[in-house]
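Undergrad: Pasting the sequence and the predicted coordinates here, then a few questions.
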Amino acid sequence: MEHPDMHDVIQLYQMQIGLLSSSQRDKLYQAYDQGMSPFVIGCAILRTSQERRRRNMRGQHKRISFNYLWGIIQDWFNHGITDEASFRAYWQGQQRTRTAQNGGHNAQVNTRRQVFGRDYQYEQREPAAEGFFAFLDD
């Protein structure tokens, strides 16, 4: 697998979150210039998108701003998470902590299951008896 570059990061942001202004793009490049890899910046974008989905499932349909993403990036800088290896170590630690807090089970959000057409099998019904609704037969 190829390593992502900043062009991939910009595309990921636009696909997952929305349009990126020039000042927001400059901030992402600033994080890159300070030593954060494009992989980690992309993970921050995915984490932001994940939080937006999580809030939507809870019924909190608020837009998550670029500042939320920038906060994640700054937090990861403070924790020394700037490359893929340090991110993976951090993420595995987070998963272990969540599992321990939930009594050994992965956290699950209580939501209604979304129903899709593939969940059902259509069976042709037998036609109704003729004349059953006489006013429709005309």
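TA: In hand now; what should we look at?
Undergrad: C-alpha only now, for contacts and for neighbours.
TA: OK.
Undergrad: what secondary structure does I45 sit in?
TA: Classification of I45 using DSSP: H, G, I helix; E, B strand; the rest coil returns helix.
Undergrad: ok, and here's another one to check against it:
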Amino acid sequence: MSHPDMRDVILLYQKQIGLLSSSQRDQLYKFFEEGMSPFVLGCAILRAKEQKQRNKRISFNYIIAIIKDWMEHGLTTEEAFKDYWIDSHSSSSYRGERNAAAKGLPKRFVRSDYKYTKPDPPPKGFFSFLDD
């Protein structure tokens, strides 16, 4: 039942999240036996760690939900996951341009869209027309 890559997944969980019970370990092995790559299982653990808010405990059920969602979407291999990751974190989708285009909204402004023009200097006195 022990697989060298799965040992890395177990160690990753224990370092990032905490102790892993035998039933939790068996659940991770079940997904491995169903075709989920150890790399993707590790990414699910890291994803849950990334979503952790403040000092809340990370639920193992949350990790299982991520894994099930990825299985339903066919993200079981390292290649499929990398393609998904690149697509979801490309510059246009990350900035929200793809979602804005789908909704018919204008794209979000980025720094390169903004041109700074220096404003005119303020008048010297309160009654500037008298300063001449």
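TA: It's in. Owing to the predicted nature of the structure, the values given are computational and were not obtained by experimental measurement.
Undergrad: Please identify the helix or strand for the residue at minimal distance from the centre of structure 1.
TA: Centroid check for structure 1 by CA atoms, centre = their mean gives Q50 as the closest residue, at 3.0 Å. Assigned by DSSP states H and E, Q50 of structure 1 belongs to helix 38-57.
Undergrad: For that helix, buried residues please.
TA: By neighbour count with 16 or more other CA atoms under 10 Å, helix 38-57 of structure 1 contains the buried residues 38-46, 48-49, 52.
Undergrad: Repeat that for stretch 7-26 of structure 1.
TA: Buried residues in stretch 7-26 of structure 1 (16+ other CA under 10 Å): 9-10, 12-13, 17.
Undergrad: Among these, name the ones in helices.
TA: Using DSSP state H, the members of the buried residues of stretch 7-26 of structure 1 that fall in helices are 9-10, 12-13.
Undergrad: Please tell me which residues of structure 1 stretch 60-68 of structure 2 aligns onto.
TA: Mapping stretch 60-68 of structure 2 onto structure 1 (TM-score structural alignment) gives residues 66-74.
Undergrad: hmm, who's touching that stretch?
TA: Stretch 66-74 of structure 1 is contacted by residues 24, 31, 41, 44-45, 48 when judged by CA atoms under 8 Å, 6 or more residues apart in numbering.
Undergrad: elements contacting the helix holding Q50 of structure 1?
TA: Packing contacts for helix 38-57 of structure 1, counted by 3 or more CA pairs under 8 Å, 6 or more residues apart in numbering; DSSP states H and E, involve helix 6-16, helix 22-33, helix 66-78, helix 84-101.
Undergrad: what about the match of stretch 60-68 of structure 2, how far off from structure 2?
TA: Mean deviation of stretch 66-74 of structure 1 from its aligned counterpart in structure 2 after superposition (mean CA distance after the TM-score superposition for structure 1): 0.3 Å.
Undergrad: ok so, going back, which position in structure 2 pairs with the residue nearest to the centre of structure 1?
TA: Aligned partner of Q50 of structure 1 by TM-score structural alignment: E50.
Undergrad: That match and A65 of structure 2, how far apart?
TA: In this view, E50 of structure 2 and A65 of structure 2 are 15 Å apart by CA to CA, to the nearest Å.
Undergrad: One more: M6 of structure 2?
TA: Taken as CA to CA, the span from M6 of structure 2 to A65 of structure 2 is 19 Å.
Undergrad: Compare those two (neighbour count), which wins?
TA: Remark: of M6 of structure 2 and A65, M6 carries more neighbours, 20 against 14, as counted by other CA atoms under 10 Å.
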